[in-house]
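S.K.: sequence first, predicted model second:
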Amino acid sequence: MHENDISYLIRKATFTIHSTLGPGLLESVYETLMRHELQKAGLAVECQVGLPVLYDGLRLENGFRMDLVVEKAVVVELKSVENLLEVHHKQLLTYLKLSGHKLGLLINFNVPTIKEGIFRKVNGL
């Protein structure tokens, strides 16, 4: 399945969850619900995927944790914050760069309208 098709299904799950429950829940709740919705759609979902960091001969096994990796192709970083900061966008771009994945979605559930909370990031796609 192409990254864009996976992205569509991720956004669909996001809209379903947000329209049913709205904003204001913990990020961990949204992560569990996203995994559930995506698995219902037949997608393979990994949660809290460790991402090693290599630096000057050192290897930090769990330097980062990606919230979701869908179909081993799309990284999803979930937030439930009042305002996304530039560092949140940079965080996802770093995950894409270090993991070699080409597409990522930054999703902030703490917004009145969920389309305002979805940001697409690419790494050479």
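M.R.: Thanks, I have it. This is a predicted model, so every value here is computed, not measured. Residues are numbered from 1 along each chain as shown.
S.K.: CA atoms for contacts and neighbours, from now on please.
M.R.: Will do.
S.K.: the longest strand seen in the chain: which residues count as buried?
M.R.: Using DSSP state E to assign secondary structure, the strand with the most residues in the chain is strand 58-70. Neighbour-count burial for strand 58-70, counted by 16 or more other C-alpha atoms under 10 Å, picks out 64, 66-70.
S.K.: just stretch 105-123 next, same as before
M.R.: For stretch 105-123, using 16+ other C-alpha under 10 Å, the buried residues are 105-111, 114, 117-118, 121.
S.K.: so can I have TSV of those residues showing distance to Leu58?
M.R.: Compiled in TSV, these are given as follows (distance: C-alpha to C-alpha, whole Å):
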residue	distance to Leu58
Leu105	29
Leu106	29
Ile107	31
Asn108	33
Phe109	36
Asn110	37
Val111	39
Ile114	40
Gly117	36
Ile118	34
Lys121	28
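S.K.: rebuild these as a markdown table, extending it with distance to Leu21 and secondary structure.
M.R.: Listed next are the buried residues of stretch 105-123 as a markdown table, based on distance: C-alpha to C-alpha, whole Å; DSSP: H, G, I helix; E, B strand; the rest coil:
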| residue | distance to Leu21 | secondary structure |
| --- | --- | --- |
| Leu105 | 20 | strand |
| Leu106 | 19 | strand |
| Ile107 | 15 | strand |
| Asn108 | 14 | strand |
| Phe109 | 10 | coil |
| Asn110 | 11 | coil |
| Val111 | 12 | coil |
| Ile114 | 11 | helix |
| Gly117 | 15 | helix |
| Ile118 | 17 | strand |
| Lys121 | 26 | strand |
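S.K.: second structure for comparison follows:
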Amino acid sequence: MLHEKVTEQILKCFYRVYNNLGFGFLEKVYENALCHELAKQGLRVNQQTGIPVYYEGIIVGDYVADILVENSIILELKAAEGIRNEHLAQLTNYLKATEKELGFVLNFGKKPEFKRMIFTNEVKSSLSRV
């Protein structure tokens, strides 16, 4: 599995934060708490990382990923009823716009839930040739 050890640490931290804070806070509270937990595990963490979007070689927009772990894994945090298709589309676009291949939508809703998404660079490069 891609980034298996780090993935395991991320999910343990996600559930630790959820079990301590529970449901009902703003996403930013969960983001700060999760970054604290991830850093305690010795992981490199960046919050609110800008992701430029290119079109024909020029920057046409910017996304902002909630958390980037080990400069490899994008975390998109939600505090919603459930993970929706729009959340998955958002993460897909983050992965498409970068060389990152793995991302998670982590939802701190009434029930904690997550979705793991892989978008390999091999697939990205084949799409750009179409």
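M.R.: Noted; the coordinates are in hand. Quick caveat: nothing in here was measured; it's all calculated off a predicted structure.
S.K.: Leu78 of the first structure: which of the buried residues of stretch 105-123 of the first structure is nearest?
M.R.: Each of these was scored against Leu78 of the first structure by C-alpha to C-alpha, and Ile107 proved nearest at 5.0 Å.
S.K.: need the contact list for the closest one.
M.R.: Going by C-alpha atoms under 8 Å, 6 or more residues apart in numbering, Ile107 of the first structure touches 76-79, 117-119.
S.K.: got it, and Ile83 of the second structure?
M.R.: So Ile83 of the second structure contacts 105, 107, 113-115 (C-alpha under 8 Å, 6+ apart).
S.K.: got the contact list for Leu95 of the second structure?
M.R.: Counting by C-alpha under 8 Å, 6+ apart, Leu95 of the second structure has contacts 74, 101-103, 119.
S.K.: for the helix or strand harbouring it, give me the average deviation versus the first structure.
M.R.: Using DSSP states H and E, Leu95 of the second structure sits in helix 85-96. Taken over the aligned residues, the distance from helix 85-96 of the second structure to the first structure averages 0.8 Å (mean C-alpha distance after the TM-score superposition for the first structure).
S.K.: what angle sits between that helix and strand 58-69?
M.R.: Angle, helix 85-96 of the second structure to strand 58-69, by axes from the mean of the first three to the mean of the last three C-alpha atoms, to 10 degrees: 100 degrees.
S.K.: please point out which parts of helix 85-96 of the second structure sit buried.
M.R.: For helix 85-96 of the second structure, using 16+ other C-alpha under 10 Å, the buried residues are 87-88, 91-92, 94-96.
S.K.: and stretch 66-85 of the first structure, by the same measure?
M.R.: Neighbour counts over stretch 66-85 of the first structure (16+ other C-alpha under 10 Å) mark 66-71, 73-81 as buried.
S.K.: identify the farthest-apart pair in those residues.
M.R.: Glu71 and Val81 (26.3 Å).
S.K.: list the residues that contact the closest residue to Cys47 of the first structure other than its chain neighbours.
M.R.: In this structure, Cys47 of the first structure finds its nearest non-sequential neighbour in Leu68, 4.6 Å apart by C-alpha to C-alpha, 6 or more residues apart in numbering. Contacts for Leu68 of the first structure (C-alpha under 8 Å, 6+ apart) come out as 31, 35, 45-49, 75-77.
S.K.: secondary structure added to these, as a markdown table?
M.R.: Listed next are the contacts of Leu68 of the first structure as a markdown table, based on DSSP: H, G, I helix; E, B strand; the rest coil:
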| residue | secondary structure |
| --- | --- |
| Glu31 | helix |
| Arg35 | helix |
| Val45 | strand |
| Glu46 | strand |
| Cys47 | strand |
| Gln48 | strand |
| Val49 | strand |
| Val75 | strand |
| Val76 | strand |
| Glu77 | strand |
